[in-house]
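>>> Build the 3D model from these lines:
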Amino acid sequence: MHLPPVGLGTMGIDDPDAIAAALAVGYRHLDTARIYDNEDVVGGGLAAGLTANDAARDGVSRDDVTVATKLWIDDLGPDEVGPAARESADRLGVETLDLLYVHRPRGDYDPETTLPALDRLREEGLVRNVGVSNFEPAQLDRAIQVLDAPLAAHQTELHPLFYRPELLEHAREHGYTVVAYSPLAGGRVREVDAVRAVAEAHDATPESVAIAWATAKEPVVAIPKASSEAHLCANLAAAGLELTDAEIASIDAVEHEEELFPE
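Sure thing, here's the model as predicted:
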């Protein structure tokens, strides 16, 4: 599946206007999850944003927007996957979930029963693409073996303070997208000397550099969270910031690792 370089992470967003504003400035990938407890907010903003865009006649339609959500660890039993996915679609106000993830391979997750249930949803048309999140390479291998559908995406924490090249190499080898969540490290990228040095060289913000660094890595797209129009626009534009190989390498070499969302 094709995803734009920058999408919108919505964890913590509780105002539909922020979602509508994101669509208005050009976002075409919205990412949420059942555990965020805001699928109705994202759905309301999506509906409002598409209505506003339709009125403005700028050609944005539902088909232009990838809507992604995730099944939590207690949604992953074979009898829970379908009802949970339908509830999410209803809350989001969509007939089809463009991308449905296994949020974490924990709880009721069993690749032999969870993944075939996701395949059935794809065959039924409720789900267009299947993804996984927070998986290790061996778990990714097993998912690829069991799924009938191609694995569309692996969502994982990725930022200058937490970077796992082996996950990117696995994605390249198997032809799926890596979706980088928390690419700004919860604002901590401002404290990283290598990021600040590159930002100064480009007269850019550390946040823009962090997003540009992530999206420069094939096959990575980023989903930073933002709600104000200024931050939405800045994050969206960051993918156009071109870093040199040396600048990318200087950020790659940051030794301090800080995983924000460990198991």
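>>> From here on, just use CA atoms for contacts and neighbour counts.
Will do.
>>> Which residues does stretch 48-67 contact?
Counting by Cα atoms under 8 Å, 6 or more residues apart in numbering, stretch 48-67 makes contact with 3, 16, 19-21, 23-24, 27-31, 97-99, all of which sit outside it.
>>> And those residues, which is closest to residue 127?
Using Cα to Cα, the shortest approach to residue 127 within these belongs to residue 97, at 4.8 Å.
>>> And this one, please, so the two structures can be compared:
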Amino acid sequence: METLSTQGLAMPRLGLGTYRMTGNDCARAVEHALSLGYRHVDTAEMYGNEDGVGAGLAASSVARDDIFLTTKVWHDHLTRDGIRGALEASLEKLKTDYVDLYLVHWPAPDMDMGEVFETMAALKEEGLIKAMGVANFTVDLMKRAVEEIGAPIACNQVEYHLKLDQSKLLGYLTTKGIPLVAYVPLGQGRLADEEGLVAIAEKHDASPAQIALAWLMDQPGVAAIPKASRNETQQANLDALSIRLDDEDRALIAALPKDVRYVDPDFAPDWD
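Model (predicted):
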């Protein structure tokens, strides 16, 4: 599995997203993914499935130190005590002593960003997290975190797929050597009927979803965490890593609409 180097860690470029997986189904999906070769597992306190993820990790024969585990703190816990309490609860559910990556899940307009990253730095010093990062941060928010505060941000996890332009954000992250981790990388299954994508898929004897994933993997500095609860979907996503797009494929994808956003809650920042 190819990795991205960030803040002293090696982040596998393809991870397992677990949003909306719960209980035993979540545990089985995580255990099976690890048996296939996945080494990057993503969860969050808001998902309500950290116990299932933890059970899957515990059931696996893969050593904990060989797994890149990410979880996230919800936006209403972004205080010194709130972050610490949330992480302690997450670690207990995950049945682990540390997480590799701890993210601010969503920015909050009233958060004290300096306090947030100061708290995360203390958690890192204590060995409870290996690196800190963010999710759903705009370029302006990234500039505050990186340039004003000097936080060692390991990644920005955002919605990114072939129908949403993230070139401005990706350009900024690239200049700072910060990976972009794409969630909803397959458009929540809505890309299967895109005519241009179907044509590319037929050409490569692949599915449109595999082409969408291959397009992300074609870009330096980008990782992806597609949700995959079914065994065959997990394998299909791994198989997508071997697809090599050509310039004709890229041109067809570039012609698709680039203004489709599937995740935009009321508390989201101004995406500018």
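>>> So which of the contacts of stretch 48-67 of the first structure are in helices?
Among those, the members found in helices (DSSP state H) are 16, 19-21, 23-24.
>>> Closest one of these to residue 117 of the first structure?
residue 19 (30.0 Å).
>>> if we can go back for a sec, in the ones in helices among the contacts of stretch 48-67 of the first structure, which residue is surrounded by the most others?
When neighbours are counted by other Cα atoms under 10 Å, residue 19 leads those with 26 neighbours.
>>> Residue in the second structure paired with it?
If you follow residue 19 of the first structure across to the second structure using TM-score structural alignment, you land on residue 30.
>>> so what's that match up against?
Residues in contact with residue 30 of the second structure, defined by Cα under 8 Å, 6+ apart, are 16, 41, 53, 56-57.
>>> can you do 10 Å?
16-18, 21, 24, 38-42, 52-60, 228-229 (Cα atoms under 10 Å, 6 or more residues apart in numbering).
>>> ditto for residue 195 of the second structure
The neighbours of residue 195 of the second structure, taking Cα under 10 Å, 6+ apart as the test, are 201, 208, 252, 256.
>>> when you align them, which residue in the first structure goes with it?
That one, residue 195 of the second structure, aligns with residue 193 by TM-score structural alignment.
>>> and the aligned residue in the second structure for residue 160 of the first structure, how many neighbours does it have?
When the two structures are superposed using TM-score structural alignment, residue 160 of the first structure falls opposite residue 162 in the second structure. Other residues within reach of residue 162 of the second structure, judged by other Cα under 10 Å, total 24.
>>> is it true that residue 162 of the second structure touches residue 253?
Yes: the pair residue 162 of the second structure and residue 253 passes the contact test of Cα atoms under 10 Å, sitting 6.9 Å apart.
>>> Spit out the residues that contact the two alike.
Shared between the contact lists of residue 162 of the second structure and residue 253 (criterion: Cα under 10 Å, 6+ apart) are residues 197, 211-212, 215.
>>> Let me know how buried residue 254 of the first structure is, in neighbour terms.
Taking other Cα under 10 Å as the definition, residue 254 of the first structure ends up with a neighbour count of 16.
>>> doesn't residue 161 make contact with it?
Yes: using Cα under 10 Å, residue 254 of the first structure makes contact with residue 161 at a distance of 6.9 Å.
>>> Going along the chain, name the helices of the first structure.
Counting by DSSP H, the first structure forms helices over residues 16-25, 39-56, 81-92, 111-124, 137-146, 165-174, 193-202, 206-215, 229-238, 245-252, given from the N-terminal end onward.
>>> Against which helices or strands is the shortest one packed?
Read that as helix 245-252 of the first structure. In this structure, helix 245-252 of the first structure makes packing contacts with helix 193-202, helix 206-215, judged by 3 or more Cα pairs under 10 Å, 6 or more residues apart in numbering; DSSP states H and E.
>>> Out of those, which gets nearest to residue 145 of the first structure?
Between residue 145 of the first structure and these, the shortest gap by Cα to Cα is with helix 206-215, which sits at 27.6 Å.
>>> For the closest one, give me the average deviation versus the second structure.
Superposing on the second structure and averaging over aligned pairs (mean Cα distance after the TM-score superposition for the first structure), helix 206-215 of the first structure comes out at 0.5 Å.
>>> Give the other helices and strands that that helix contacts.
Contacts defined by 3+ Cα pairs under 10 Å, 6+ apart place helix 206-215 of the first structure against strand 177-181, helix 193-202, strand 220-222, helix 229-238, helix 245-252.
>>> can you redo those as a markdown table with distance to residue 113 of the first structure?
Output for these, formatted as a markdown table (distance: least, Cα to Cα, whole Å):
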| stretch | distance to residue 113 of the first structure |
| --- | --- |
| strand 177-181 | 24 |
| helix 193-202 | 43 |
| strand 220-222 | 29 |
| helix 229-238 | 38 |
| helix 245-252 | 38 |
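>>> Please identify the most buried of these.
strand 220-222 (a mean of 28; mean count of other Cα atoms under 10 Å).
>>> which residue numbers in the second structure go with that strand?
Aligned by TM-score structural alignment, strand 220-222 of the first structure corresponds to residues 222-224 of the second structure.
>>> Tell me the counterpart of residue 83 of the first structure in the second structure.
When the structures are aligned by TM-score structural alignment, the residue of the second structure matched to residue 83 of the first structure is residue 85.
>>> which ones are touching that match?
By Cα under 10 Å, 6+ apart, residue 85 of the second structure lies in contact with 73, 77, 79.
>>> and in the first structure, which of the residues you listed remain?
Under the criterion both residues aligned by TM-score structural alignment, their matches' Cα atoms under 10 Å, the contacts of residue 85 of the second structure that remain in contact after alignment to the first structure are residue 77.
>>> got a list of what residue 84 of the second structure touches?
When contacts are counted by Cα under 10 Å, 6+ apart, residue 84 of the second structure is found next to 73, 77-78, 90, 119-120, 122-123, 128.
>>> So how do I select the buried members of these in PyMOL?
Those of the contacts of residue 84 of the second structure that count as buried under 16 or more other Cα atoms under 10 Å are selected in PyMOL with:
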select buried, resi 73+77+78+90+119+120+123+128
